[in-house]
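> show me the folded form of this:
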Amino acid sequence: MRAVPLSAVRNLGILAHVDAGKTTLTERILYVTGTTYKRGEVHDGTTVTDFDSQERDRGITIFAAAVSCSWDGHRVNLIDTPGHVDFADEVERSLRVLDGAIAVFDGVAGVEPQSESVWRQADRHGVPRIAFVNKLDRAGADLDAAVESIRNRLHPRTLVVQLPIGAEDGFVGVVDLLRMRALVWADGAETAVAGPIPESLVDEANRRRRLLEEAVAELHPAALEEFCESSTVSAETLRSALRELTRTGDGLVVLCGSAYRNRGVEPLLEAVVAYLPSPSDVPPVRGEYEGTEQERPADPSAPFSALVFKVTATATGRLTYLRVYSGTIRTSEAVVDVDTGRTERVGRILRVQADRHTRVDSAVAGDIAAVVGLKSARAGTTLCTPSAPLLLEPPVAADPVVSVAVEARTGTDAERLMSALTRLVEEDPSLVIRTDRETGQTLLSGMGELHLEVAVEKIRRDHGLDVGVGRPRVAYRETVARGVSGFVYRHVKQDGGAGQFAHVVVDTEPLEEGEFEFRSTVVGGRVPQEYVRAVEAGCRDALAEGPLGGHPVTGVRVTLTDGVTHSKDSSDMAFRTAGRFALREALRAGAMTLLEPVVEVTVTVPESAIGVVLGDLAARRGRVLGSTMRAGTTVVSATVPLAELFGYATRLRSRTQGRGTFTARPTGYAPAPEVRAVG
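Next comes the predicted model:
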């Protein structure tokens, strides 16, 4: 599949807040590298990566799309990720298989809420990044202000390697502070013209080069040594130091440009190949099998191992997207799904270009590819050669926070609807299907209102089903406000056969940090260790439904303090049952608090509408955190219960004559306004 050495491969993602220009940047990269012959535009619905009909209708990225291109002898595999918070799980699964990323920031807005969220996701996965400040051609764009917001909100050591030439409509190029040259893009030009730095910027360029040298010398020993010896740092030393600082995460290289006007894309690609790591630069992947931890190097001759990060159903079959970490996989070879132990045969291997595919004979370590023929693999599945299994850590799916009831309009479509829902969940693990025990309704749960809208619309378009949808409902939680001590539960069952006996004494108390903690203070062997584990398992069973309304329970510590066993009738099952009912009754005996999901919203509105917007937020039980002025608009940050945000987008547009926008990101749970207690 690959005609370049492993050291010349770059697997990276494009990360940003919605509307920061990720997809436009991806399009320009494909165009500049000669992968496409025409520049696609988001507003025209002609982009390569936003190929789904809903993405083109809505003008946003919904599904992560992989593309590949070549630059300066390197193979660059790109994943364009969504920027909307409802699709953060797509970003999570993509980051799990990437070696690096480009973080895109709006030159006017700087760091926005979802910029911060995806940055934290990349931190968790240890993904090296470079930053690209986009849209410098817009009114109000300011590179220094954007960099300051990056520094203050994300806290990296920023290393700015470019200086803009011109501002807003007059932005025409950049000064390369490493080579101390100007790169200028004339109107309509597809490549930059290199030349001397304009006289008006020479002093500023020299000043910023000096600041860059000092900043790098503070962070890198070789640069510091050269700086102390000669009071300067050469371009080659700077480049080498920036590469190491990027890969260790100790520094963030910052570039700038305007993707829409095709300015700054080539220097960005040069930075990608110069600073971001190849698969051979990252540590060997680590996994576990039968309690033994192992490493697999990114070597085509090593045993095959890969992680599935995406599954899609197409008209031509089921596509399984995977990152190959070690070894080589060829067409018709057998692979084992380590999670299930099932062995399957690979039908075809495809190089992916968004919704277009090229058939290849093999995929090797470092490749991102799609395979046809696997029926059981899901996102997070580990695939290995049958003779050398290894279980890799899967990406963690977030818990859904919003649910809607879905039903087929006709009885004949009920079975087709369930089949469509099952396929949806296969493709998107952040969606969950369950049946309401009280109403018998089928509930579809997801990460937000837009997430569920997209899922339902996908059912309608792809499967031709007329689906009825109920009003969205949020996922409440219950927590302990006041625990109980010495709660006794005795489980005795005798029905003619083997009996069941378990006697437990438990304490419950609130747990400030964490969801659940179990411990035992039983002494003298009054409850054997295997029964203690059974009690813990029973307590975990009881967390599924709390006493207030059957919502999951969180934030509770349970302590097993005493117990009694029977020589014949005690068993794991008896103590598990006792643990379940003991915790259930103990929660009823104490006091419980209902929790509701809360989100942080960032509302951008004209100054004239700020009063109306603040009043509306207050009516929705919002708590304003602060506000800032930005280019004639006011940006308000507030925390609002998720249940109060249904329909807010329409209300905000109507109250601001269509000029107001907002974004939201989950921040956790908070007590609901009417605190109900039991006991």
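> contacts, neighbours, all on C-alpha from now
OK.
> wasn't residue 678 part of a strand?
No. Applying DSSP: H, G, I helix; E, B strand; the rest coil, one finds residue 678 to be coil, outside a strand.
> how about the contacts made by the nearest residue to it once chain neighbours are set aside?
Computed as CA to CA, 6 or more residues apart in numbering, the closest residue to residue 678 that is not its neighbour in sequence is residue 591, at 5.3 Å. Going by CA atoms under 8 Å, 6 or more residues apart in numbering, residue 591 touches 480-483, 677-679.
> please provide the structure for the following sequence as well, for comparison with the first:
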Amino acid sequence: MPLLNLGILAHVDAGKTSLTERLLHTAGVIDEIGSVDAGSTTTDTLALERQRGITIKSAVVSFPLDRVTVNLIDTPGHPDFIAEVERVLGVLDGAVLVVSAVEGVQAQTRVLMRTLRRLRIPALVFVNKIDRRGARGTAVLRQMAERLAVPLVPMGTAAGLGTRAARFLPGLGPAALEALADQDDVLLADLLDGAVPEARLRGALAARTRDGSVHPVYFGSAITGAGVPELVDGIQRLLPTAAGDPDGPLSGTVFKVERGPAGERVAYARLFSGTLRVRDRVPFGDGGKDPGRGANGGRETTTDREARPAGARATEGRVTALAVFDHGTDTRADSAGAGRIVKVRGLDGIRIGDALGTPGRSYEHHFAPPTLETVVVPGAGTDRRLLHLALTQLAEQDPLIGVRHDGPRGEISVSLYGEVQKEVVQATLADEYGLAVTFRETTTLCVERPVGTGHAVEFEKKDANPFLATVGLRVDPAPPGTGVAFRLEVELGSMPYAFFKAVEDTVRETLGQGLHGWQVVDCTVTMTHCGYSPRQSHAHQGFDKSMSSTGYDFRGLTPLVLTEALRRAGTLVHEPAHRFRLVAPADTLGALLPVLARLGAVPEATGTHGTTCVLEGTVPAARVHALEQRLPGLTRGEGELETVFDHYAPVTRGTVPERPRTDHNPLNRKEYLLNVMRRAGERAGRPSADPQATCS
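Reported below is the predicted structural model:
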């Protein structure tokens, strides 16, 4: 039977998990529908999820329908856990976006729909909670059209809103025909010529839904089951099933990693091609092939280098156990083919985003990175080494939780999305690791961007360079959002590949702390000069590392060269800015605007609808909390504020924020060399009369 990998997405409390329970019950997988409030749902398996009534980790559950077998992935709705949603998007064939008929379109609803559209993931919309008091039908549909700004095709109407008898009345009305015709010129021409058969309409609806052009809208209730049979029919008829050749080369993507009972890593992966079997030796990594090897297995060429993602890593492991999802649970299997979601054991070191076999879909960040940071404070008697290990393991399961160890101050910081996530980390450390911690006040995470081009080079055995290495680097700014790229202007064969790899890895590590201590983003670093001393030995003796370059030399020299290039380029600190939407009584606008100005907010659009005004614009992330606190008093308690990360904006007012350094401080050459040499021993006194090779 065909497979469909389906994601359930929503703003928190819209009813995602309840809808998952109803779908499982409708398919006959469970006999009794679980309750989020009672902590008895199928997909919320963590104790914290049951206690708090929210989804924290994505969960996979499978059920058969008449025409297709669905692997359903329930995702978190709270914005603090958006990273879980991000990882799921790359493995979906289709999605159901759940909207509350009471609350309507919320901040996360808009973020999710924009992402679905950008990735062209076919999606249905289910307007849930039509049985709740305050439920709206036409008004929510109108709000979705206005605030989501996407083509919607109403699949019917809701009747009996706000009562237990609320129901869905299916039928394609004039609004549906108009929305379809706007996206299908052939259908529009047919409609102008006269009536179009229903089969033709439904065919056009399926085609336009599968290519992401339109989004069918259903109304219903996950609690009463109203509208769910029609949604199930839409899932089967309108969404595309999984494609892929089971006889092709193995290609998959890891979207989740958890720890098994013995501490082993268990990877969740979507297979796009090929067949995975127990006892197979499987290459995995973020580059998909052995670094340093070309496409034909020989020495990597410059072309190969450009094609391979910068910083890629690859390794191999043997699959010791395999599980697939079927009838509500995961079951052991000897093999699994293209289209399947699998649980894989035995691949030590595997990480979220890794490719299995041949790289397929690339893993990309679809949402903003964390913009907050906090210092973890160990409780009395808490082992700091165990704490660091526990946080590292949590970061394996959620790569966007960055763990930062400040050796000089003996502190550990973690980057987060919000306060709820901080509470969850605290509870997880206590419940699963037995570690008591508290946190310092949350601070904002900034970034640095180069403002110009800077170049620096240090030659071996010249100008007090204590390292047996020549390194030249140029830093150029890149467009926002493009990340960091590493390039070569020297021949790859001019020195051992391991030295190039040492430079590249050290460049990426060094960019974690720019001139002001923040991570440097959106730049291209080009290696312009290189040089090394070949392996040397005294007569009848072995290799003498005091006469020959090693990776240590390149790892030691690169931070000095890169930091000098950054200094010459100059960097500008950028702070995270949120886009806000503020709804308030129109007569409070005069009091709101001066406060927004003092908080650094920039209103970009203002509209008035009767007695209500709507302001949209941007505000520094660090000021959002202050705005939330001031809003009730300014608006008589009637103001509604939505914010979501939008971009990084240059810090142009006040003192430039600085972040304490945790490295050897290459900004201070003397201090840096003392720290490095102290750790490495007496390497600075090596002989300097040995042959060298230099390239540029």
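> matching residue 423 of structure 2 against structure 1, which residue comes up?
Under the alignment (TM-score structural alignment), residue 423 of structure 2 pairs with residue 453 in structure 1.
> okay, now its match: neighbour count?
13 (other CA atoms under 10 Å).
> residue ranges for the strands of the stretch 501-650 of structure 2, please.
With DSSP state E, counting those that start in this stretch, the ranges of strands along the stretch 501-650 of structure 2 come out as 519-520, 523-532, 571-585, 602-609, 612-620, 640-650.
> next, format those as TSV and append distance to residue 346 of structure 2.
Conversion of the strands of the stretch 501-650 of structure 2 to TSV gives the following (distance: least, CA to CA, whole Å):
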stretch	distance to residue 346 of structure 2
strand 519-520	34
strand 523-532	36
strand 571-585	40
strand 602-609	52
strand 612-620	45
strand 640-650	38
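> so which of those strands comes closest to residue 357 of structure 2?
Closest approach to residue 357 of structure 2 among these is made by strand 523-532 (28.8 Å; CA to CA).
> which elements pack onto that closest one?
strand 469-477, strand 484-488, strand 693-695 (3 or more CA pairs under 8 Å, 6 or more residues apart in numbering; DSSP states H and E).
> pull the contacting residues for the counterpart of residue 28 of structure 2 in structure 1.
Matched to structure 1 by TM-score structural alignment, residue 28 of structure 2 sits across from residue 34. If you count contacts by CA under 8 Å, 6+ apart, residue 34 of structure 1 has them with residue 69.
> now swap in residue 634 of structure 2 and tell me
588, 591-592.
> how about the helices and strands packed on strand 523-532 of structure 2, which one is nearest residue 438 of structure 2?
Of these, nearest to residue 438 of structure 2 by CA to CA is strand 484-488, at 34.0 Å.
> which elements pack onto the closest one?
strand 523-532.
> now do the strand it packs on and strand 469-477, the angle between them.
170 degrees (axes from the mean of the first three to the mean of the last three CA atoms, to 10 degrees).
> any idea how far strand 523-532 of structure 2 is from the middle of the chain?
30 Å (CA atoms, centre = their mean, to the nearest Å).
> what's that strand in contact with?
Contacts for strand 523-532 of structure 2 (CA under 8 Å, 6+ apart): 449-450, 457, 459-460, 468-479, 482-490, 495, 548-549, 692-696.
> report the central residue of structure 1.
residue 92 (2.8 Å; CA atoms, centre = their mean).
> tell me where the stretch 101-250 of structure 1 has helices.
Ranges of helices within the stretch 101-250 of structure 1 are 113-125, 143-154, 199-219, 221-230, 235-248, based on DSSP state H, counting those that start in this stretch.
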